[in-house]
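Peer 1: sequence isn't available, so here's the structure alone:
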């Protein structure tokens, strides 16, 4: 049914015109367009950071494997990712980029709620291919092969225990001193408390790179725990404009709850993983990366993010550390509020610190250490462009933003970076070897 819909849509578009975009790398344009379309739907559907990373990973792997099978089997991730099946050869002549785009879109559609929204972007993409004057036979075989690859990847995705974690009884937070409890204004339930049960892709297990233990909880004003909370408190009350801008830029809260009297409504924004996917794309465009390298940038980054969130969430719900907002309100100043809205899951380690570090290592392996870029990811959310001289500089800024934002202690940031360095080197070593 879906394939018939796509073919009918193509016929409707046959008489339309398509203006070639001013991309430096036109053969990768459709993939960039697919990525943006998927990000827009992820934001619209308000997927949490861990779930968003899963959607990005499977959609990009589908595109990558279709492209590899149609061009160079040596580029395949078969044998590098846990239990990834080998996709069949095309059999017929296909246009690699069209097959990859089809695999990406059909995989993504099955992993989001708002499936019809992706069809809007599909129209322009199909028009682009029609403008290339490819034969109907090549178009049809490319679409059919993309559908085959998507089916293989979706079947593999269906065995990662995601569905099983949807059926587990709702998480009950621990009513113990020093443990995480829901925070204002929404007092939302814990996000993905069983995410460590999801199958990793490159890591041997969710706890392969278990971080150092967090500081022991204490209310004593002379304790290390109290001092780390007091640092967050003081920083929040004395933010410079530079620190404020950094915290705001890297907020990446998919669901910011606005409270005005009795009216509650959400402001939707990009997730931490989505921000790094955006960086991968903009650097690929800026450097004129070809289609395969562009696919690698998106795919390797999404795989790294996927395993990073599993590793981080495993520690979060093991240590179950109280958030700064809760601690400061109870033991330092009950009127204090963080700049950023505290997310609904335990504090240790910092997810943005782990994920950003892992993504930066993979991207550095692909593009080099001294790649500068103007990050315009947040422009559509009302924030200005920020310039970075390297991926490492960006990831360090993303990590410290959590202290300025008042949602993480320094120890969670520093140990999150250490966790991310070990994880990133391991993932990059497996993918880039």
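Peer 2: Done, it's in. Remember, predicted model here, so these are calculated numbers, not experimental data.
Peer 1: contacts, neighbours, all on C-alpha from now
Peer 2: Will do.
Peer 1: mind listing the helices for the stretch 1-150 of the chain?
Peer 2: Assignment of helices within the stretch 1-150 of the chain using DSSP state H, counting those that start in this stretch yields the ranges 2-13, 29-45, 49-71, 96-109, 115-131, 136-157.
Peer 1: residue contacts, residue 408?
Peer 2: Residue 408 makes contacts with 232, 323, 324, 347, 348, 350, 402, as judged by C-alpha atoms under 8 Å, 6 or more residues apart in numbering.
Peer 1: what's the closest of the helices of the stretch 1-150 of the chain to residue 373?
Peer 2: Checking these against residue 373 by C-alpha to C-alpha gives helix 29-45 as the closest, at 17.0 Å.
Peer 1: counting by contacts, list what that closest one packs against.
Peer 2: The contact analysis (3 or more C-alpha pairs under 8 Å, 6 or more residues apart in numbering; DSSP states H and E) places helix 29-45 against helix 96-109, helix 115-131.
Peer 1: contacts for that helix?
Peer 2: 21, 23, 52, 56, 97, 100-101, 104-105, 108, 112-114, 117-118, 121-122, 125, 128, 254, 268-271, 274, 281, 295.
Peer 1: before we move on, what about stretch 359-366?
Peer 2: Contacts of stretch 359-366 (C-alpha under 8 Å, 6+ apart): 276, 280, 297, 300-301, 304-305, 391-392, 394-395, 421, 424-425, 427-428, 432.
Peer 1: can you tell me which of the helices and strands packed on helix 29-45 is packed in deepest?
Peer 2: helix 96-109 (a mean of 28; mean count of other C-alpha atoms under 10 Å).
Peer 1: which residues are in contact with it?
Peer 2: By C-alpha under 8 Å, 6+ apart, helix 96-109 touches 27-28, 30-31, 34, 38, 55-56, 58-67, 70-71, 115, 118, 129, 139, 142-151, 153-154, 291.
Peer 1: in addition, the following structure is provided for comparison:
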């Protein structure tokens, strides 16, 4: 998609290439073309921290990628004449605008700003991480700082780092007001009492734990109006009658569970939130990382990719949890054990402790896919190498195929009904499209462009 070109023809050719390959034209900027490694390495660091920091489940992790993506993007804006801060377009963003440092298109050295900003925002977001993890954050920051010495003057580097730190501080301060601050410390709510009645969620095996993050759907979204744009309609009517659609979908799920292949179980585990795996937002970010490196995105391009993807992940999680706790529907394992009378039946992987409808994997993956489709093109053939050593690589013909497999993995695992996954995919695309529709450019005639 992206080619190395002679300097004289760079701008024209890049514009032609991207217009030819993608639905939109978000990236054509000829200079400065800083390498994206400072962005990709910090995102890899954040992915690793989600695996080893208590409380960073998919819900909390999704939020963290939204704020780190915003921090990364805002750190490169001062060096891009046509780029604009996103603050005024965000939900509650006027308060953020008042907090942000005034850059005035200053000639900061963007990699130094990004390095300082990402180190600072990750330390703040992962406030309960281990000393060993913090030492890794410090080491990565110092490693990049050492490499910048030959590329910019000391004064410029110091000013650039100052801007990055002030920026991260402002964004973290704003994040405290969204309803999810330090959610890793209170995953469950002692004051929440789940509604009871036919078809309502009940604790599931093996842990029979309390429902997690029941109030998450009331948090502030990044994109205004997203919970309404992608609101889940009422689910299928609950019934225990053998001729009902509800009973039949449970029976079909049970029958499917009796004939799973080795490939089916591999797919289930590949996309699962298991201790040896990344959670859903971290895995999706890993796919984006691989593609940014493969397509040789520069730092500016990577920044736009990460902010869009981070917003999509965070708002998708918020949207799906609003739906889950609006309807509080029973999980398949509860229905199959009691109504279908298979009391020993188990899912392939543990059922997460929150209501069934709509399907979170499907909704989050579809939002991720919608953003990546806009970035890389609709029919990009790509391979996900996240778990080469655990499960092997998986190749997809499109981003839609990736999202559908991630969603279907939950059906194969016995976690969700197909109808819930189908709706999740539809709603996730709406979230991703809403993110892409923000104006990333001062030129209102190119509202989806970074140029």
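Peer 2: Thanks, I have it. All values reported here derive from a predicted model rather than from experimental measurement.
Peer 1: drop the TM-score for these two in here.
Peer 2: After superposition, the two chains reach a TM-score (TM-score structural alignment, normalised by the length of structure 1) of 0.86; 395 aligned residues with a C-alpha RMSD of 2.1 Å.
Peer 1: could you export the helices and strands packed on helix 29-45 of structure 1 as CSV, including distance to residue 79 of structure 1?
Peer 2: Listed next are these as CSV, based on distance: least, C-alpha to C-alpha, whole Å:
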stretch, distance to residue 79 of structure 1
helix 96-109, 20
helix 115-131, 31
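Peer 1: filter the contacts of stretch 359-366 of structure 1 down to the buried ones, PyMOL style.
Peer 2: In PyMOL, this line selects whichever of these come out buried by 16 or more other C-alpha atoms under 10 Å:
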select buried, resi 276+280+297+300+301+304+305+391+392+394+395+421+424+425+427+428
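Peer 1: quick one: which of the contacts of stretch 359-366 of structure 1 sit in helices?
Peer 2: Those of these mapping onto helices are 276, 280, 297, 300-301, 304-305, 391-392, 394-395, 421, 424-425, 427-428, 432, per DSSP state H.
Peer 1: distance of the aligned residue in structure 2 for residue 429 of structure 1 from residue 449 of structure 2?
Peer 2: Residue 429 of structure 1 maps onto residue 437 in structure 2, with residues paired by TM-score structural alignment. Applying C-alpha to C-alpha, to the nearest Å, the value for residue 437 of structure 2 to residue 449 of structure 2 is 10 Å.
Peer 1: and those two? Which one has more around it.
Peer 2: Between residue 437 of structure 2 and residue 449, counted using other C-alpha atoms under 10 Å, the more crowded position is residue 449 (23 against 13).
Peer 1: am I right that that one is in contact with residue 439?
Peer 2: Yes. Residue 449 of structure 2 lies in contact with residue 439 (C-alpha atoms under 8 Å); the separation is 7.3 Å.
Peer 1: Three-state assignment for residue 11 of structure 2, please.
Peer 2: At residue 11 of structure 2 the chain is in helix, as set by DSSP: H, G, I helix; E, B strand; the rest coil.
Peer 1: count the neighbours of it for me.
Peer 2: So residue 11 of structure 2, with other C-alpha under 10 Å, has 15 neighbours.
Peer 1: alignment lookup: it to structure 1.
Peer 2: In structure 1, no position corresponding to residue 11 of structure 2 is assigned, as judged by TM-score structural alignment.
Peer 1: residue 298 of structure 2 now?
Peer 2: That one, residue 298 of structure 2, aligns with residue 290 by TM-score structural alignment.
Peer 1: now the spatially most central residue of structure 1: which helix or strand?
Peer 2: The centroid of structure 1 falls nearest to residue 273 when counting by C-alpha atoms, centre = their mean (2.3 Å). Take DSSP states H and E as the rule and residue 273 of structure 1 turns out to sit in helix 272-286.
Peer 1: what about that helix, distance to the chain center?
Peer 2: From the chain centre to the centre of helix 272-286 of structure 1 is a distance of 10 Å (C-alpha atoms, centre = their mean, to the nearest Å).
Peer 1: now it on structure 2. Mean distance?
Peer 2: Its aligned residues in structure 2 lie a mean 0.8 Å from helix 272-286 of structure 1 after superposition (mean C-alpha distance after the TM-score superposition for structure 1).
Peer 1: and the angle from that helix to helix 29-45?
Peer 2: Counting by axes from the mean of the first three to the mean of the last three C-alpha atoms, to 10 degrees, helix 272-286 of structure 1 points 160 degrees away from the direction of helix 29-45.
Peer 1: for helix 272-286 of structure 1, name the packing helices and strands.
Peer 2: Short answer (3+ C-alpha pairs under 8 Å, 6+ apart): helix 272-286 of structure 1 packs on helix 49-71, helix 291-319, helix 351-367, strand 373-375.
Peer 1: map residue 32 of structure 1 across to structure 2 for me.
Peer 2: The alignment partner of residue 32 of structure 1 in structure 2, by TM-score structural alignment, is residue 40.
Peer 1: swap in residue 373 of structure 1?
Peer 2: Counting by TM-score structural alignment, residue 373 of structure 1 corresponds to residue 382 in structure 2.
Peer 1: which positions in stretch 146-153 of structure 2 come out as buried?
Peer 2: Of the residues in stretch 146-153 of structure 2, residue 148 count as buried by neighbour count, 16+ other C-alpha under 10 Å.
Peer 1: re earlier: touching, the residue nearest to the centre of structure 1 and residue 305? I think so.
Peer 2: Yes. Under the criterion of C-alpha under 8 Å, residue 273 of structure 1 makes contact with residue 305 at 6.4 Å.
Peer 1: need the overlap of contacts for the two.
Peer 2: Listed as contacting both residue 273 of structure 1 and residue 305 by C-alpha under 8 Å, 6+ apart are 53, 355.
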